[in-house]
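Trainee: would you be able to build a 3D model of this:
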Amino acid sequence: MTTLDFYLSRLFLLRFLLILVAGSFFILTLDMMEVSNDIAGIEADSELQATLQYALHRFPSFLSQLLPIATLLAALLTLAEMQRHRELVSLWNSGLSPIRIMRALLPVGCLLAVLQFTLDDQVLPETTVQLREWSIGEFGETEQLAGADGKVWLRSGNDYLRIPEESLGAERLDNITLFRRDERGLLYERLDAQSAQKTTNGWLLREVTRLGEAQTTAEKLPVYLWDGQIDPEGLRLLARPPRELSMSQLAGLVSSKSYGQRSPQVYKTWMNARITQSLTPILLIFLAVAWGQDYRRTGTLTRLMIGGVAIGFTFFVINGTSIALSEVGTMPSWMGAWAPFTAMACLIGFLVVRREASEPIQIRTEHSSSGNAA
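Mentor: This is a model prediction of the structure:
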């Protein structure tokens, strides 16, 4: 790492950490004031300990949400500070290209990308589980999978399973009804079981009442082995928003076709979004550098900041809208996550190329002087 790389990285990281940590603590304070009554219900030795436990589990979610915003603001503030001291003008006039500055900040961007992925894929799935167990604030609102009768319908291959909602995620299912269908989708067997236990080969149903397609009376069976694939851990994930799931959990729900509860399109979209969101800090750093080169000879810091923030937040809005549209099947899952990211990358490339192309080509000529010898 050269002296310039270290200097740019240090300026950026100082502002990034200040914005990220201060902003997260500020939002956390407001959030704790709002849910203070719910925090008091946490089982702990003291109220202070309950508050600290909640803050420890809630803080990572704010870090994850503010990290892209802090990256954009820190990059713009770094360039604005250098512009104010005419450091940026000196760098531009010395022939330093925007691509060179992007390369200098790329290691920091990669570090933030790893941090973003770690928060979203490893930390949040763990912390939100505890928050939902406490049922505090927005985490107390769990999606209802059951109908008015309290039953949940699940799908495994061609078969449909009806179980009580309280059995979701349990290793043993009670009072279940299984409807078996053939390859044409026609019902050929109904099974009512008092309980079902997961085994290595499927589910072992006990005290079964079986009614076949050609039967007029029900048949009583002590046990029945059903080869369906219903994972108890996967059932727990159905009621959680996709953002709170890790990549492996999302992939598991995609492979099981989300047990018929939700379109696999939703989880495919978030698998792609997890990748693009992790790469977003790098993209935003490049955006600030590409946008800042338009102000290499001027001191219009206000326009630099407002313009960069406007472009960045427009990207956030379009990206969120695109993911939402992809979740409902309006566009392919990969397109909902990658289209805004690709469009922003193209805009950054355009800003860099446009400025380079608009610079006049300067040809240096050497002038020699000759004199007559006396």
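Trainee: C-alpha from now on. contacts and neighbour counts both.
Mentor: OK.
Trainee: show me where the chain has helices.
Mentor: Applying DSSP state H to the chain gives helices spanning 3-34, 36-39, 47-84, 87-93, 98-118, 124-134, 232-237, 247-255, 264-292, 301-327, 333-358.
Trainee: this one next, for a side-by-side:
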Amino acid sequence: MKTIRRLIYVEALKAVAFVTLGFLSLFFFFDFVDELQSIGKPESLAYGPAQALVYVTLLIPSHLYELLPITVLIGCIFVMARLAQSSEYTILRTSGLGPWRALRTLLLLGVGFVFLTFAIGDYIAPASERTGQLLKSRYQGTFSLVGNTGAWLKEKRGNVSYAVNVVSISRDGSLRNARIFEFDEKGYVRRQLLASSARIVDDHWALSDVELQDYNTRADANKAHIMTTRVPQMDWPTTLTAEMVSVALLRPDRMSTIDLFDYISHLEANGQTAQRYEIQFWRKVFYPLSCLVMVVLALPFAYLHFRQTGITTYVFGGVMIGISFFLLNNVFGYLGNLSNWSPWLTAAAPGLIYSVMSLAAFSWLVLRR
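Mentor: Okay, the predicted model is just below:
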């Protein structure tokens, strides 16, 4: 059995690596062509072809994380169909490779891909994405904007609550045009801090060029006033970390599972809705497991009987199945957010649907026929 497992694993790994390389090359080309429009602009003369190549290269781990389940499916389908076409799989079956043993063999291979997908999506891709964004903003001389109003965060400490607005991230990683609104226990604005820039340092924000506006508008009409003072430097204690700000400013699907969990806890502690981030958190949990579903979907192709026909049709079918899984995964995410579905069920639904499909195909083609 060691020889059989070695044969299947080696062939599957080579096929998956070849398909993955092809897809990544395609995405690399498209990303680079898309970046050509940013090269040579007057406001970003330092951003040239070399910087664009580095930025596009840093996007590869994110694409790899998204593509791995699809390439695992296509590569395994190609290997299983080729073994069936050349009658090698028939010989393996006569050598003692039964359906359940073949399923266990492929599941072990799938477990390896699960760990690889999790490691890339949770550690490599977030760090690479963050580095690429900072690199691009540094050379372009621009800032990472989020809409017209920036990102909003909320924090509550005792009876006092804070609403924080960050417009953009500067080239050096600092926050630009940060606004902090302080509310009292009854929800009235008590103070406003306007800082031209802010840098996140451990348990506080180092604010620069700060304008403090203290509101005393709840007194008598004749005594109500707003006192404005300016401070060159100021430390504002807070539990808002750089990762939380990154989640608010950048796409949540680029963050690690732990960062998303911390941000969800922060939102819930401050009475904010976390539906969108909870769905993304559970997608991070379930998405690597889809590699197991894909290898089970590929196994029935080894039991198809064809001699003269090529395997192109079956590989194309695998491509369509992989693309449909990717689309269904995104559609369920949007529907779950709009319809307020259970986050874990929304994230797990595509995998469950394809698990039922794979087990049905395995039962019909392998066990019954």
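Trainee: let me see the TM-score of these two.
Mentor: TM-score of the superposed chains, computed with TM-score structural alignment, normalised by the length of structure 2, equals 0.76; 346 aligned residues with a CA RMSD of 4.0 Å.
Trainee: minimum distance to Gln194 of structure 1: which of the helices of structure 1 has it?
Mentor: Across the helices of structure 1, Gln194 of structure 1 has its closest neighbour in helix 232-237 (17.5 Å, CA to CA).
Trainee: centre of the chain to that closest one, how far?
Mentor: Mean-position distance between helix 232-237 of structure 1 and its chain equals 20 Å (CA atoms, centre = their mean, to the nearest Å).
Trainee: ok, now stretch 177-184 of structure 2?
Mentor: How far stretch 177-184 of structure 2 lies from its chain's middle: 30 Å, per CA atoms, centre = their mean.
Trainee: could you do stretch 82-101 of structure 2 as well?
Mentor: Here stretch 82-101 of structure 2 is found 38 Å from its chain centre; the criterion is CA atoms, centre = their mean.
Trainee: in that stretch, what's buried?
Mentor: Of the residues in stretch 82-101 of structure 2, 82-85, 87, 89, 92, 97, 99 count as buried by neighbour count, 16 or more other CA atoms under 10 Å.
Trainee: what lies in contact with it?
Mentor: Contacts with stretch 82-101 of structure 2, where a contact means CA atoms under 8 Å, 6 or more residues apart in numbering, come from 4, 80, 301-307, 311, 366-367.
Trainee: stretch 234-253 of structure 2 too?
Mentor: Taking CA under 8 Å, 6+ apart as the rule, stretch 234-253 of structure 2 contacts 144-146, 150-153, 155, 168, 200, 202-208, 210, 255, 259-260, 262-263, 277, 280, 284.
Trainee: among the residues you listed, name the buried ones.
Mentor: Neighbour counting with 16+ other CA under 10 Å marks 144-145, 150-151, 153, 155, 168, 200, 204-208, 210, 255, 259-260, 263, 277, 280, 284 as buried within those.
Trainee: just those: which are in strands?
Mentor: 144-145, 151, 153, 155, 168, 200, 204-208, 210 (DSSP state E).
Trainee: of these, which is the nearest to Thr71 of structure 2?
Mentor: Nearest to Thr71 of structure 2 among those: Ser144, at 32.1 Å, using CA to CA.
Trainee: so how far is Ile323 of structure 1 from the residue most central in space within structure 1?
Mentor: What sits nearest the mean C-alpha location of structure 1, by CA atoms, centre = their mean, is Arg274, with 4.4 Å. Noted for Arg274 of structure 1: a distance of 11 Å to Ile323 of structure 1, by CA to CA, to the nearest Å.
Trainee: cool, Glu244 of structure 1 as well?
Mentor: For Glu244 of structure 1, the distance to Ile323 of structure 1 equals 15 Å [CA to CA].
Trainee: and these two? Which one has more around it.
Mentor: Ile323 (27 against 21; other CA atoms under 10 Å).
Trainee: isn't that one right up against Pro340?
Mentor: No: using CA atoms under 8 Å, Ile323 of structure 1 is not in contact with Pro340, being 9.4 Å away.
Trainee: returning to what we had before: what subset of the contacts of stretch 82-101 of structure 2 is buried?
Mentor: For the contacts of stretch 82-101 of structure 2, buried by 16+ other CA under 10 Å: 80, 301-303, 311, 366.
Trainee: redo those as CSV? Include distance to Arg176 of structure 2.
Mentor: Formatted as CSV, those follow (distance: CA to CA, whole Å):
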residue, distance to Arg176 of structure 2
Met80, 55
Phe301, 55
Ala302, 58
Tyr303, 60
Ile311, 56
Val366, 61
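Trainee: now, the most widely separated pair of those?
Mentor: By the measure CA to CA, Ile311 and Val366 form the most distant pair in these, at 18.7 Å.
Trainee: please name the nearest non-neighbouring residue to the aligned partner of Ala224 of structure 2 in structure 1.
Mentor: Aligned by TM-score structural alignment, Ala224 of structure 2 pairs with Thr217 of structure 1. Spatial nearest neighbour of Thr217 of structure 1, chain neighbours left out: Leu211 (6.9 Å); criterion: CA to CA, 6 or more residues apart in numbering.
Trainee: contacts only, for that neighbour.
Mentor: With contacts defined as CA under 8 Å, 6+ apart, Leu211 of structure 1 is in contact with 189-191, 217-219.
Trainee: cool, and Glu359 of structure 1?
Mentor: Taking CA under 8 Å, 6+ apart as the definition of contact, Glu359 of structure 1 has no neighbours.
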